[in-house]
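Novice: Using only what follows, build the 3D model:
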Amino acid sequence: MIEGMEAEVLAAVVASPAVLVTAAAAYLAGRAQARAAHRGPVDSVRRAAQRDAYAGLLAAARSYAHQVSEREGRGRAAEEWQLRPRPEDTEVERHHVLCQVRYYVDLEALRGAVAVVSLEGPDQVVLSAEEITRRVETFRSTLWAGMFEETRGNVESVRLRNERAHVAHKALLESIDLFVAEARAYLNNYAQR
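Specialist: From the prediction side, this is the model:
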C-alpha cells in the first residue's frame, strides 16, 4: 500500500478507470440503440414507399403491355375499322390501322411510375425500370414505321413489320420480368439487413 493513503481511497482510485470505461461503453451502446430505434420506423416507411412505387410501375407496365398486345390491338383496330369503313379493305390498310391503335396507347401512367421508381431507387432497380422505357420506345418506333412505311401496298412488308412488332413486344415483356426480379431481389435483401 502507498503510505498515507486509506484503503478506501486507494480502492476508488484503482476502480475509477474501470468505471469510466464502463460508463463510456454504456453511453455509446445507448446512443446506438436510440439511433436504431429512430431509424427502424424511417426505414420501414421508406421500404413501404419503394414497394408501392415498384408495384405501381409493375401495374402500369403490365397494363401498357396488355393494351398494345397484338390480340388486344386487333380487337380495338376492328372496332376502329367498323367506325370508318374504307373501300380499300386490304391487309395493308388493316395493318396501318392496327399500328395506329397500338401506337397511340397512353404512356403517362407508365412514365409517371418510372419517375417515382427513379426517385425511390436504388440504382439497379432504376436501371431496370428505365429499360422498360427503352423497350417501349423501341416498340413504338416499330409501330411508327408500320404506320408510314406500309402505304405502298406491300403485303410482305406488312408481315415483316408484324414480326418486328412481335419481337419488340416480347422484349418489352422480358424487360418487365427483369424489373420484377430486380425489385424482388432488392426488397428481399433489404428485409435481411
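Novice: alpha carbons only for contacts and neighbour counts from here, please
Specialist: Noted.
Novice: got the residue ranges for the strands in the chain?
Specialist: Counting by DSSP state E, the chain has no strands at all.
Novice: Tell me which residue lies nearest the centroid of the chain.
Specialist: Closest to where the C-alpha atoms of the chain average out (C-alpha atoms, centre = their mean) is Ala129, at 4.0 Å.
Novice: and that one, what is it in contact with?
Specialist: With contact set as C-alpha atoms under 8 Å, 6 or more residues apart in numbering, Ala129 has these partners: 57, 114, 117-118, 176, 179.
Novice: Give me the subset of those residues that lies in helices.
Specialist: In helices, defined here by DSSP state H, the members of those are 57, 114, 117-118, 176, 179.
Novice: okay, the contacts of Ala129 in a markdown table with neighbour count and distance to Ala26 next?
Specialist: Output for the contacts of Ala129, formatted as a markdown table (neighbours: other C-alpha atoms under 10 Å; distance: C-alpha to C-alpha, whole Å):
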| residue | neighbour count | distance to Ala26 |
| --- | --- | --- |
| Leu57 | 26 | 46 |
| Val114 | 27 | 46 |
| Val117 | 27 | 41 |
| Ser118 | 18 | 41 |
| Ile176 | 23 | 50 |
| Phe179 | 24 | 45 |
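Novice: quick one more, to check against the first:
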Amino acid sequence: MDPAVTASLISAPVTVVAAVAAFAAGRAQARGAHRGPVDAVRRQHQRDAYAAFHAAAQAFVDASEWYYNSGRATERLESTGQHFTIVDWLILSLDLVHEAPLTPVLQTKSVVELEGPDEVAEAAATVVEAAAGVLSAARHGGFYGPSLDPDPMAIRDAAEDRRDGCRTAHAELNTKISSFLRIRPRGTSVQRLALRTIMVG
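Specialist: Model prediction:
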C-alpha cells in the first residue's frame, strides 16, 4: 500500500478524536460561561434571602424581649395615673410580648426555603418554631379573671410562670438564630453571606 495512503488512514482517527475532544471542551466551556452568571445571580438571591430572614428574626427578638416589654408596660400603666398591681403589670407585659410581629419572620422564611439549600431552610424552620414558642409562652389566655380564679396569689403565680416561660423561650430563640447563622453553605457561614448583602446594599 502506498505509504502516503497508510499515513492518512492512521492519522484520520486521531484527527476525528481530536476534533470530538475539542468540540466537547468547547461545549463545556460554553456551559460554564453561561452557568457562571446564573450561579452568581442565584448566590445573590440566597444572600438576600438570608439577610432578610435574619433581619426579621432579629426584629422579632427585640420586640419580644421581656425586659423591653415590661418597661413598656410600666410606662403605659403609669401614664394612666391610676393605681395598678403587680398582676396588672405582669399581664400587660405578657400581652405586649405576644404582640411581637411573627408574620415577617414567616414570610422571609418561605423565601429561604425556596432559595435553599436544605440545611439552611431547616435551620430557618427551627427559628420560626422557637419564635412561635415565645408567643405561646406569653399567651395567658384565660388564667386571669375573678370568675376563673378569685385567688390573687394564684393569678400572680400563673402570670409569673408565664413570664419565666417567656424568658426561657426567648433564650432558646436566640440559640436557634445563632445556629442558623453558623451554617456554612458552600463553605461560608450564613452570617457572612448575610453581612455581604447588608454591606453591599
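Novice: follow-up on the earlier one: JSON lines for the contacts of Ala129 of the first structure, including distance to Arg31 of the first structure?
Specialist: JSON lines is the format used below for those (distance: C-alpha to C-alpha, whole Å):
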{"residue": "Leu57", "distance to Arg31 of the first structure": "39"}
{"residue": "Val114", "distance to Arg31 of the first structure": "38"}
{"residue": "Val117", "distance to Arg31 of the first structure": "33"}
{"residue": "Ser118", "distance to Arg31 of the first structure": "33"}
{"residue": "Ile176", "distance to Arg31 of the first structure": "43"}
{"residue": "Phe179", "distance to Arg31 of the first structure": "38"}
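Novice: quick check, nearest of those residues to His96 of the first structure?
Specialist: Among the contacts of Ala129 of the first structure, Ile176 lies closest to His96 of the first structure (C-alpha to C-alpha), at 26.9 Å.
Novice: With adjacent residues omitted, what lies nearest to Ala171 of the first structure?
Specialist: Leaving aside its sequence neighbours, Ala171 of the first structure sits nearest to Arg135 (C-alpha to C-alpha, 6 or more residues apart in numbering; 6.6 Å).
Novice: What's the match for the one you found in the second structure?
Specialist: Arg135 of the first structure maps onto Ala130 in the second structure, with residues paired by TM-score structural alignment.
Novice: repeat for Val42 of the first structure
Specialist: Under TM-score structural alignment, Val42 of the first structure pairs with Val38 in the second structure.
Novice: What's the local residue count around that match?
Specialist: For Val38 of the second structure, the neighbour count with other C-alpha atoms under 10 Å is 12.
Novice: Quickly check the ones in helices among the contacts of Ala129 of the first structure for the two that are furthest apart.
Specialist: Ser118 and Ile176 (15.4 Å).
Novice: What residues in the second structure pair up with stretch 65-77 of the first structure?
Specialist: Using TM-score structural alignment, stretch 65-77 of the first structure pairs with 61-73 in the second structure.
Novice: And the contacts of that stretch?
Specialist: Applying C-alpha under 8 Å, 6+ apart, the contact partners of stretch 61-73 of the second structure are 89-90, 92-94, 96-101, 134, 163, 166-167, 170, 173-174.
Novice: one more time with 6 Å, if that's ok
Specialist: Residues outside stretch 61-73 of the second structure that contact it (C-alpha atoms under 6 Å, 6 or more residues apart in numbering): 92-93, 96-97, 100.
Novice: now stretch 101-117 of the first structure
Specialist: Stretch 101-117 of the first structure is contacted by residues 53, 56-57, 60-61, 68, 73, 129, 140, 143 when judged by C-alpha under 6 Å, 6+ apart.
Novice: Where in the second structure does that stretch fall?
Specialist: Mapping stretch 101-117 of the first structure onto the second structure (TM-score structural alignment) gives residues 96-112.
Novice: Distance from the chain centre to the matching stretch, please.
Specialist: 10 Å (C-alpha atoms, centre = their mean, to the nearest Å).
Novice: State the distance spanning the first to the last residue of that stretch.
Specialist: End-to-end distance for stretch 96-112 of the second structure, by C-alpha to C-alpha, to the nearest Å: 28 Å.
Novice: Likewise for stretch 65-73 of the first structure?
Specialist: Taking C-alpha to C-alpha as the criterion, the two ends of stretch 65-73 of the first structure lie 11 Å apart.
Novice: again, but for stretch 116-124 of the first structure
Specialist: Using C-alpha to C-alpha, first and last residues of stretch 116-124 of the first structure are 14 Å apart.
Novice: I appreciate the help and will end here.
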